[in-house]
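*Asks:* For reference, the sequence and a predicted model appear below.
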Amino acid sequence: MATESAGFDLIANLPALQVALPLVAAPVCMFLKPKGLAWLFALLVSAATFAVSCLLLQQVMELGVVSYAMGGWAPPVGIEYRVDKVNAFVLLIVSMISLIALPYARVASAREIPLDKHNLFYTAWLLCLTGMLGIAITGDAFNIFVFLEISSLSTYVLIASGRDPRALTASFNYLVLGTLGATFILIGVGLLYIMTGTLNIADLAVRVPPIADQPPVLAAAGFLTVGIALKCGLFPAHFWLPNGYAYSPSLVAVFLSATATKVSVYVMMRFQFTVFGDVTVGENFDFANLLLPFAVIAFLVGSASAIFQQDMKRMLAWSSVAQIGYMITGIGLGSVEGVTAGIVHLFNHALMKAALFMAVGAVFLRAGGVRLVRFEGLGRRMPLTMFAFVLAGLSLIGVPLTVGFVSKWYLVQAALAQGPVGYFLTALILASSLMAVIYVWRVVEVAYFRDPDPEAPREEAPLMMLVPMYLLVGGCFWFGIDSEFTVGIAREAALQLMGLAP
C-alpha cells in the first residue's frame, strides 16, 4: 500500500508521525523545568508513539507493506519510510517498552538523576526513542546511519546522567566503540552506493544480487556486519555492554536492555537477508552463516560470565550478551525457523530483561546497592519485588509456560533441522540454559535462604515501580502460554524478510 505525504490525513501520515512526534517533542521537553512536568510530557509522547505503532502494525497485517514517500518524492529518488511485518513488530516493541518504563522512571529518577537535570534527561530519552524508531522505519540505508547516530548520542548522555562517576567512563567507552561501529556502517553504505547508485534498501535488494560476487560488495557486507555487531554487542564486540548497563541509572538499563540491542539486531537481519541474501563467501556459504560461531560463543561466554558476577546489574548485562547470541544464532542458521526464533526473541527478551532490571532497580532504591550481598533476606523484606525477579528469572532460564521457553523451543527446532551439527548446537543451547539456572539461583538462594539484617528496613518498592514490573512479568507468562500472536507475526515477518512472502 503506497501513501503520499500531500495534505494531512492522520492514517495516511502515520509513518511520518511515528518519528516526528518524539523528535519534535524532544526540544520542547528541554524547557519543561517544573518538577515532574518533563516526565509527564515524555509519558504522553510515548503513549502517542505506542498508539501509532499499534495502528501501523494493524495496517501492515491487514493491507500489506506501507510505503511513505517523504516530501512527495517517490522512491528510490526520494527518502522512503517503509513498514512491513518485520519492522512494524520492532516499532511496537520499542514504543511499548518506553511507555511501560516511564511510570517506573518517575520514582527511579528521583533517586538516581539530579533534580535539575530531569528535563535534559527526558529530552535525551525522547531523542533516543526517535533514533530507534527511525532506524526501524526508514527504508533508506544512509538514514539508518543518521538515526543510529541520534540514538547513540542520546544513549551516551543517558548512561552518563546518573550519580555514579563510573558511568562517565562507561559512556566514554561506548562512545569510542560506538563511533568505530558507526564508521564501519558508513563505509559499508558508501561502498553500496558506489556500486549501485542508490541508498533505498528495496532498490538495493534488486541491484545487489547481479553484482554479489564483486569485491566492493563483499567488503560492504563485511563492514556493515562488523559495524552492526559493535552496536548490538555481539561477541567479541560486546565490551561496552556490561559496564554500560551496570553503571547507568536503573531506568536507563531498563530502557536500553529492552530496546537498543533489539533495534541493532533488526538492522543486522534487514541487511543480511534483504540486501545481502545472495552474497556468498565461497561455494554455497551464505554471508549470514559467518555470524553463527560468534553467536554460539556469545551465549556460552555471556552465560558463564554472568555466574561469577557480584553486581546484579552486571550479571544481567552479561546475560544480555548471551541473549543477543541466541538472536544472532537464529540469523546465522539462515532458515525460516531460525529467523522466526530470532524475531520472536526480540519481543520475549524485551519483556523479561526489562522486568529483571526493574526488580534490581527497586532493590537499589530500598537497599542502596545491587551487589549480591544486598539481596540477603530480600524475600522477606521485599517479597513482591523478589517474586517478580524470580518469575522473570524463570523466563530467562526458559521454563515452560514462559516466553523464554517459546524462544528456545523454536531455536532448538531450527537447530535440529540442520542435522548432526544441529544436535551439537542444541546441546550447547541447553548447556547455556543450565548456566542461567545457576546465576538466577544464586540470587534466589541469597534472597530466600539467608536471614535479613535485623536492622534493615522492611519496605516494599513503590506502587509505580511494582505495576510496570508486574505488567512485564504478566506478559512473560501471557505470551508464553498463548504465543500465537508473537510467533504468528514473527513467522510471517521471517517469510517476508527472506523474500518467501509478499
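*Replies:* Looks like it arrived, so ask away. Since the model is a prediction, treat every value here as computed from it, not as a measurement. Numbering: from 1, shown residues only.

*Asks:* contacts, neighbours, all on C-alpha from now
*Replies:* Will do.

*Asks:* How about the contacts made by the residue lying closest to residue 478 once chain neighbours are set aside?
*Replies:* Spatial nearest neighbour of residue 478, chain neighbours left out: residue 402 (7.7 Å); criterion: Cα to Cα, 6 or more residues apart in numbering. Residue 402 makes contact with 394, 395, 476, 477, 478, 479, 480, 481 under the criterion Cα atoms under 8 Å, 6 or more residues apart in numbering.

*Asks:* Which strand or helix spans the residue nearest the centre of the chain?
*Replies:* By Cα atoms, centre = their mean, the chain has its centre lying nearest to residue 262, at 2.5 Å. Assessed by DSSP states H and E, residue 262 sits inside helix 250-269.

*Asks:* Which secondary structure elements does that helix sit against?
*Replies:* helix 85-112, helix 118-137, helix 215-232, helix 240-247, helix 312-333, helix 336-367 (3 or more Cα pairs under 8 Å, 6 or more residues apart in numbering; DSSP states H and E).

*Asks:* Kindly reformat the ones you listed as CSV and extend each row with mean neighbour count and distance to residue 499.
*Replies:* Formatted as CSV, the helices and strands packed on helix 250-269 follow (neighbours: other Cα atoms under 10 Å; distance: least, Cα to Cα, whole Å):
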stretch, mean neighbour count, distance to residue 499
helix 85-112, 23, 12
helix 118-137, 27, 18
helix 215-232, 22, 19
helix 240-247, 24, 33
helix 312-333, 28, 14
helix 336-367, 26, 10
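
*Asks:* closest to residue 431 out of those helices?
*Replies:* Residue 431 lies closest to helix 312-333 among those, at 11.9 Å (Cα to Cα).

*Asks:* putting a second one here so we can go through both:
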Amino acid sequence: MIASQLPVLLVVLPLMTAPLCVLLGGRRLSYLLALTVSSCTFAISLALMASVLQSGPIHYDIGNWEPPYGIEYVVDYLSGFVALFVSGIGAVVLAYAPRTVAKEIPASKLTMFYASYLLCLTGLLGMCITGDLFNVFVFLEISSLSSYAMISLGRSRRAPLAALRYLILGTVGATFFLIGIGLVYQMTGTLNMADIASRLPTVGGPRTILVAFAFMTIGLCVKMAVFPVHSWLPNAYTYAPTAVTAFIAATSTKVSVYLFIRLVYGIFTPEFAFDLLPLDAELTMLALVGIFAASTTAIYQTDVKRLLAYSSIAQIGYMLLGISMGTQAGLTAGIVHMFNHALIKGGLFMVVGCFALRLGSVQIHDWRGAGKTMPWTSLAWALGGLGLIGVPVTVGFVSKWLLLTTAVETGRWPVAVLMLLSSLLAVVYIWRVVETLYFAEPSPQARRAKEAPLSMLIPTYGMIAATLLFGVWTTYSAGLAGRAAAALLGAAP
C-alpha cells in the first residue's frame, strides 16, 4: 500500500514538514527534522527509480482522477533520474550544512532556513515528476520563492539585493512561461503534458503554437541562466549562504534544463523545434558564445564563489549543445552532463564553504598557502577542478567525450574544436586557485587556519568521490541518460 503512494509522498513529505521546522522552534530539532525528511525523499527516489528500471514508467493519479481531468504524476527514466540526484544532493548538502549556516545565517533565522530548504526541495521534485503543465508552474514558483528567501538570509548586505534581482528576473521568466501555458491550453483544452503532445498541431498549425513555444522557451532560458539572460545568477550564487549556493547551483538550473528537454522532446517535437524552426542553430550559437564569454569572465574573478558562478553559466552551454544536436547520442550527452555537473559544482561549492569557515573569506588572495594548513580541503578542490576541466576518470570527461564524439559524428567539426578550446579556459581558472593554494606565500588567515571539521569534510568528499566513481562506472549515469533519451525519441530504451 505504501509503495503505491511513493510518487505523491516524494512531494507531500517535504511540503507538509516544512512548516513544522518553524513550529518546532528549536534549531536542532528543525535541523534533525529537515535532515530526516530529505534523507527519506532520497530513499523514496531510489525506490521509484528501481521500480521504473524493473517495471517501466509509473503513473499516479491524484485523488484517483484519471488524466487529463485530474493531475497525474509520472516517474519515467528521465524524471526518475533527475529526481534521484536532486534528492540525493539535497540530503548530502543538508548533512554538510550545520557548521556553515551557523556562521553565515543569523541564529534567529535558522528555522526559517530549514523550512525554506524543504520547500525548495518540494518544488524541484514536484517539477520532476508532475505530468501536468500548470502544476509545473506551481512547483516552479514554490522552488523559486523559497530560493529567494534562502538567498536573502546571507549576512552580507548585498544578499537581499541579489535575492531581489533574482526575484525580478525570475518573475519575468515565470510570467513568460505561464503565458505560454495559457496559449497551449487555449489551443488544446488540456494541461496534461502527454495529452497536449497528442493534440498539439505542431505541423501546419496556427501561429499561436509558435508564440506559445517562444514564450515558454524564453521563460525557461531565464530560469536556466542561459547567456545572455543570466545576469541574476552571479550575484545570487556569490552572496547567498554557501550551503544555499551549493544546493541551488547543483539542482535548480538542472531542473530547468530538464523542463526544457520535456518541452522540446516531450510536448512539442524535435521536428517542430529543429526542422520547422532553426532552434538548433540558435541554441548552438548561444551555447558556444555563453561558454566562452562566461569562462573568460571566470578567469578574471577574485571571488571564488563568483568564479564558480560564471563557470556554471558556461556549463549550461554544454547541456544546451547536447540538446540542440537533436540525436539520441547528443541528448544522452546533455542529460548526463546535468548529472555530472550537479556533482562537480555541488562538491566545489561545499569546498568553498570549508575554506570560508576556517579562513573567513572567499577571496582568492586570502586563500594563499592554505594547501599547507588545510590539505584535505585543498585536495578536494583540486579533484573537483579536474572534473570540471574534464580530465579522464572524472565525470566531466564522460559527458564532454560524449558531446565531442557526437559533434564529430554529425559533422559539426567547428563545434568540436571550440569545445576543446573552451576546456582550456577551465584549466586556467581552476589552476589559478590551485596555484594560490599550493605555491603562494601563506596569507595571515592561512597561517592561523585549521583543517575543516569532519562534519563538513565527509559530505564534501562524498560528493567529490562520486565525481570519480561515476567517471569510471558509467552504467548508472550514462546508461540511465541513454534510456531516457531513447524513450523521449520514441526508440526502445
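*Replies:* Sure, I can see it. In this text, all values refer to a predicted model and were calculated from it rather than measured experimentally.

*Asks:* Quick one: map the residue nearest to the centre of structure 1 onto structure 2.
*Replies:* Aligned counterpart of residue 262 of structure 1 in structure 2: residue 254 (TM-score structural alignment).

*Asks:* which non-adjacent residue is nearest its match?
*Replies:* Here the residue nearest residue 254 of structure 2, using Cα to Cα, 6+ apart, is residue 338, at 5.8 Å.

*Asks:* which ones are touching the one you found?
*Replies:* 254, 257, 319.

*Asks:* mind putting those residues in JSON lines, distance to residue 343 of structure 2 included?
*Replies:* Shown next, in JSON lines, are the contacts of residue 338 of structure 2 (distance: Cα to Cα, whole Å):
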{"residue": "254", "distance to residue 343 of structure 2": "11"}
{"residue": "257", "distance to residue 343 of structure 2": "16"}
{"residue": "319", "distance to residue 343 of structure 2": "14"}
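
*Asks:* any idea which of those residues is the one closest to residue 32 of structure 2?
*Replies:* residue 254 (26.8 Å).

*Asks:* from memory that closest one sits against residue 224, does it?
*Replies:* Yes - using Cα atoms under 8 Å, residue 254 of structure 2 makes contact with residue 224 at a distance of 7.4 Å.

*Asks:* So what does residue 98 of structure 1 match up with in structure 2?
*Replies:* Aligned partner of residue 98 of structure 1 by TM-score structural alignment: residue 90.

*Asks:* Hmm, residue 38 and its match touching each other?
*Replies:* Yes - with contact defined as Cα under 8 Å, residue 90 of structure 2 reaches residue 38; the gap is 6.5 Å.

*Asks:* what about residue 420 of structure 2, neighbour count?
*Replies:* Other residues lying near residue 420 of structure 2 total 12 when counted by other Cα atoms under 10 Å.

*Asks:* isn't residue 433 of structure 2 right up against residue 364?
*Replies:* Yes - Residue 433 of structure 2 is within contact range of residue 364, at 6.7 Å (criterion: Cα under 8 Å).

*Asks:* out of these two, which sits in the busier spot?
*Replies:* residue 433 (21 against 17).

*Asks:* what's the helix or strand for the more buried one?
*Replies:* Residue 433 of structure 2 belongs to helix 413-439, assigned by DSSP H and E.

*Asks:* What of residue 453 of structure 1?
*Replies:* Going by DSSP H and E, residue 453 of structure 1 is not in any helix or strand.

*Asks:* corresponding residue for it in structure 2?
*Replies:* In structure 2, residue 453 of structure 1 lands on residue 443 (TM-score structural alignment).

*Asks:* could you list every residue that touches its match?
*Replies:* So residue 443 of structure 2 contacts 365, 366, 367, 368, 369, 370 (Cα under 8 Å, 6+ apart).

*Asks:* before we move on, the earlier item: which position in structure 2 pairs with the residue nearest to residue 478 of structure 1?
*Replies:* Per TM-score structural alignment, residue 402 of structure 1 is aligned with residue 394.

*Asks:* Look up how far residue 150 of structure 2 lies from its match.
*Replies:* 31 Å (Cα to Cα, to the nearest Å).

*Asks:* same question, residue 89 of structure 2
*Replies:* 17 Å.

*Asks:* mean deviation (superposed) between stretch 326-333 of structure 1 and structure 2, please.
*Replies:* For stretch 326-333 of structure 1, the mean deviation from structure 2 after alignment is 0.8 Å (mean Cα distance after the TM-score superposition for structure 1).

*Asks:* whereabouts in structure 2 does that stretch align?
*Replies:* Residue span in structure 2 matched to stretch 326-333 of structure 1, by TM-score structural alignment: 318-325.

*Asks:* contacting residues around the matching stretch?
*Replies:* 257, 261, 274, 279-281, 283-284, 287-288, 291, 330-335, 337-338, 400, 403, 407.

*Asks:* Identify the residue spatially nearest to residue 388 of structure 2, adjacent ones excluded.
*Replies:* Residue 388 of structure 2's closest residue in space is residue 396 (Cα to Cα, 6+ apart), at 5.6 Å.

*Asks:* can you tell me which residues contact that neighbour?
*Replies:* 337, 340, 341, 344, 386, 387, 388, 389, 390, 467, 471.

*Asks:* if we go to 7 Å?
*Replies:* 340, 387, 388, 389, 390 (Cα atoms under 7 Å, 6 or more residues apart in numbering).

*Asks:* OK, contacts around the first one?
*Replies:* Pointing back at residue 340 of structure 2 there. Contacts of residue 340 of structure 2 (Cα under 7 Å, 6+ apart): 395, 396.

*Asks:* To which residue of structure 1 is it aligned?
*Replies:* Per TM-score structural alignment, residue 340 of structure 2 is aligned with residue 348.

*Asks:* roughly how far apart are that match and residue 474 of structure 1?
*Replies:* 12 Å.

*Asks:* Just give me the match in structure 1 for residue 351 of structure 2.
*Replies:* Looks like residue 351 of structure 2 aligns to residue 359 there (TM-score structural alignment).
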